[in-house]
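S.K.: test case, fold it:
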Amino acid sequence: MLKTIYHTFVIVAFSSLFLPQARAQGEALQTDYTISFSGIKIADAKFKTTLNGDDYAIDGLVQASGLGTLITSLKVDAEVEGALKDGRPDSKSFSLKYRDGDYARDYLAYYRNGRVTKATISPDPGPRDSNWVEVTSRHLRNVIDPLSAMMLPASANPCQGSLAIFDGETRLELKLAPAGSRPFSTDGFSGRAVGCAMRFHPIAGFERKDEDIDFLAHSTELVVWFALNDRLNVYVPVLAHIPLKIGRITIYATKFGVS
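M.R.: Below is the predicted model of the structure:
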């Protein structure tokens, strides 16, 4: 279950923005979220994306709050560095620190030209059992980190194609499809949001018999909604519904603007 929630946050809550060819320089986009489980608030999240020429940096924090503090001490810190090449993100580094009670795991990955050059997990998880799908060298080509994965050139139809992601342990793909539009309002935004239906496909670095991952992989209900920030001309996730076997996680933007 911990790993499933980890994937949920990394793939969706950590989704940063759709980045166009024309970019503001030296500005930072601040987006805050409330995260609830089956209608009960369990966490808050804050993400800051800084653009400086073709370089970008993303800092994220997810932390238990509300009634969530009664059942978890979840805290997730993430950092990404990368550069834009031909209008698309090219990962340089990805780090994530996951804490929940006595459970602690640090993920670190370095990339060059779409290839993973180094990846570490601390503490070392040790030998895996026979249900573990091993990551091989062929899985580490033409990939991107999970935060940069959503940084696609803005277009009339951004929700298409697939994303090959490596998060330091797991190789997965997200397949995107348009899911219409809807009105959305929050602090800093009022207008229409664009929906992206996403299909989660684990490739390697996971347990074959993990029921939660299998449920997410077969779900057709994973949808993320994006809104346009006029100042930076970027699409940013503002609402997401992530189905789990025992309920649903909802991520809702409470702040949307340039800091």
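
S.K.: can we go C-alpha only for contacts and neighbour counts from here?
M.R.: Will do.

S.K.: neighbouring contacts of the strand or helix carrying residue 254?
M.R.: Mapping residue 254 onto the secondary structure by DSSP states H and E places it in strand 247-258. By CA atoms under 8 Å, 6 or more residues apart in numbering, the list of residues contacting strand 247-258 from outside reads 13, 27-39, 186-189, 229, 231-232, 237-243.

S.K.: stretch 101-114 too?
M.R.: For stretch 101-114, contacts defined as CA under 8 Å, 6+ apart pick out 72-74, 90-99, 116-123, 141-144, 167-169.

S.K.: give me the neighbour count for residue 85.
M.R.: The tally of other residues near residue 85 (other CA atoms under 10 Å) stands at 11.

S.K.: nearest spatial neighbour of it, chain-adjacent residues omitted?
M.R.: Spatial nearest neighbour of residue 85, chain neighbours left out: residue 54 (7.6 Å); criterion: CA to CA, 6 or more residues apart in numbering.

S.K.: need the contact list for the one you found.
M.R.: 83, 84, 85.

S.K.: another one to check against the first:
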Amino acid sequence: MLRSSHALLASLAVALPTAASAATLQSFKGEYTVSVHGFSVAKASFSSSYEGDTYSIEGSVSSAGLATIFDDTRGTVSSKGKISGKQLQPQAFRADYKSGEKASMIDIQFANGAVTATKVVPAPKKRNPKNWIPLGASHLASVLDPMAATVIHADSLDKVCGRTVKLYDGEMRANLTLTYDSKGSTSVRGYKGDTVTCRLGFEPVAGYRKNRKSLDYLRKRSRIMVTFAPVGQTGVYAPIHATVGTKIGTLTVSAERFEATE
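M.R.: Predicted coordinates:
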């Protein structure tokens, strides 16, 4: 259950407008639908506020549609931190979720861009050292939590792609590599304008089991595309649409609302 819940977080992570380098308070609202084969399987809603060099995000996620029959998952997520230049520096991340009657939690604490503590409930099962790639201290430096990992500070749409992001989800460290694909435009509630689409490469680094089929599929065969749009005039670019190829079909994350509220 832990890994499937992490997968839900990773899927929804592409849908999180976050920190803005702003001298005054700014707030944003994002609402998203996750679907497979045209059927809604999850909903997400996030409220973000940014002031000076700090950011704070609160959100909720839940299964939807037919997915509730098989895995009724609901939860809340939060992230806060600072902005240093063009880089986000998380201070704390927490996810509390419940699948059926089973409650789970992930809590990650950071300092100076590095992970200082991680608590996962229920605790992960004992790992077989023969096929487990362990985490080391070097793996937990300059990393981003699932909410901050896919939000980009850039000077323009042209500068969004062409970078590698270090993700830590409370168990696994992975690299997300963004390469340019195309430009376009879109219109949703709160935003109408230009976008840029990047292809996202997924590479597990540590904190995972070797030869895990789902990870091998994401790394070698999955086509992951993420479309970014500007968050107001902040210099921040957040995903407004994404598709992830999976064994059961293409998972699509679409914004229904993407707008400044203050």
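
S.K.: quick check: buried residues in the strand holding residue 254 of the first structure?
M.R.: Within strand 247-258 of the first structure, the residues that count as buried by 16 or more other CA atoms under 10 Å are 248, 249, 250, 251, 252, 253, 254, 255, 256, 257, 258.

S.K.: ok, now stretch 120-127 of the first structure?
M.R.: Buried positions in stretch 120-127 of the first structure, judged by neighbour count with 16+ other CA under 10 Å: residue 121.

S.K.: and that stretch, how far out from the chain middle?
M.R.: Between the centre of stretch 120-127 of the first structure and the centre of its host chain there is 22 Å, according to CA atoms, centre = their mean, to the nearest Å.

S.K.: and stretch 117-124 of the first structure, how far out from the chain's middle?
M.R.: With CA atoms, centre = their mean, you get 19 Å for stretch 117-124 of the first structure.

S.K.: wasn't residue 13 of the second structure part of a helix?
M.R.: Yes. With DSSP: H, G, I helix; E, B strand; the rest coil as the criterion, residue 13 of the second structure is assigned to a helix.

S.K.: quick one: map it onto the first structure.
M.R.: Counting by TM-score structural alignment, residue 13 of the second structure lines up with residue 13 in the first structure.

S.K.: just give me the neighbour total for that match.
M.R.: By the measure other CA under 10 Å, the count of residues near residue 13 of the first structure is 30.

S.K.: check contacts around it.
M.R.: Taking CA under 8 Å, 6+ apart as the contact definition, residue 13 of the first structure lies against 45, 240, 251.

S.K.: one more pass at 10 Å, please.
M.R.: By CA atoms under 10 Å, 6 or more residues apart in numbering, the contact list for residue 13 of the first structure reads 6-7, 33-35, 45-47, 60-62, 147, 224, 237-240, 242, 250-253.

S.K.: ok, residue 187 of the first structure to residue 219 of the first structure distance?
M.R.: According to CA to CA, to the nearest Å, residue 187 of the first structure and residue 219 of the first structure sit 31 Å apart.

S.K.: so for those two, which residue has more residues nearby?
M.R.: Remark: of residue 187 of the first structure and residue 219, residue 219 carries more neighbours, 16 against 12, as counted by other CA under 10 Å.

S.K.: at which residues are the helices of the second structure located?
M.R.: In the second structure, the segments counted as helices under DSSP state H are 2-12, 67-70, 213-220.

S.K.: which of those sits most buried?
M.R.: Each of those was given a mean neighbour count from mean count of other CA atoms under 10 Å, and the largest, a mean of 16, is that of helix 2-12.

S.K.: between strand 249-260 and it, find me the angle.
M.R.: What separates the directions of helix 2-12 of the second structure and strand 249-260 is an angle of 50 degrees, with axes from the mean of the first three to the mean of the last three CA atoms, to 10 degrees.

S.K.: compared with the first structure, how much does helix 2-12 of the second structure deviate?
M.R.: Once superposed with the first structure, the aligned residues differ from helix 2-12 of the second structure by a mean of 4.4 Å; criterion: mean CA distance after the TM-score superposition for the first structure.

S.K.: returning to what we had before: buried subset of the contacts of strand 247-258 of the first structure as a ChimeraX selection?
M.R.: Buried members of the contacts of strand 247-258 of the first structure, identified by 16+ other CA under 10 Å, are gathered into one ChimeraX selection as follows:
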select :13,28,29,30,31,32,33,34,35,36,37,189,229,232,237,238,239,240,241,242,243
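
S.K.: so which of the contacts of residue 54 of the first structure persist in the second structure?
M.R.: Using both residues aligned by TM-score structural alignment, their matches' CA atoms under 8 Å as the contact test, the members of those still in contact in the second structure are 83, 84, 85.

S.K.: please flag which of those sit within strands.
M.R.: Those of those mapping onto strands are 83, 84, 85, per DSSP state E.

S.K.: from residue 187 of the first structure, how far off is the second one?
M.R.: Here residue 84 of the first structure is placed at a distance of 29 Å from residue 187 of the first structure (CA to CA).

S.K.: then residue 201 of the first structure?
M.R.: Residue 201 of the first structure is 34 Å from residue 187 of the first structure, by CA to CA.

S.K.: same deal with residue 8 of the first structure?
M.R.: With distances taken as CA to CA, residue 8 of the first structure is found 24 Å from residue 187 of the first structure.

S.K.: next: residue 26 of the first structure.
M.R.: As judged by CA to CA, residue 26 of the first structure and residue 187 of the first structure stand 23 Å apart.

S.K.: please apply the same query to residue 111 of the first structure.
M.R.: 35 Å.

S.K.: from what I see, residue 161 of the second structure and residue 196 are in contact.
M.R.: Yes. Under the criterion of CA atoms under 10 Å, residue 161 of the second structure makes contact with residue 196 at 8.2 Å.

S.K.: more neighbours: which of these two?
M.R.: Comparing residue 161 of the second structure with residue 196 by neighbour count (other CA under 10 Å), the higher total belongs to residue 196, at 24 against 21.

S.K.: and the counterpart of residue 169 of the second structure in the first structure, what does it touch?
M.R.: Aligning on TM-score structural alignment places residue 169 of the second structure opposite residue 167 in the first structure. Counting by CA under 10 Å, 6+ apart, residue 167 of the first structure touches 7, 10-11, 94-96, 107-109, 119, 143-147, 205.

S.K.: ranges for the strands of the stretch 51-200 of the second structure?
M.R.: Across the stretch 51-200 of the second structure, reading from the start of the chain, the strands by DSSP state E, counting those that start in this stretch fall at 54-63, 73-84, 87-99, 102-111, 114-121, 132-133, 152-153, 163-168, 173-188, 191-206.
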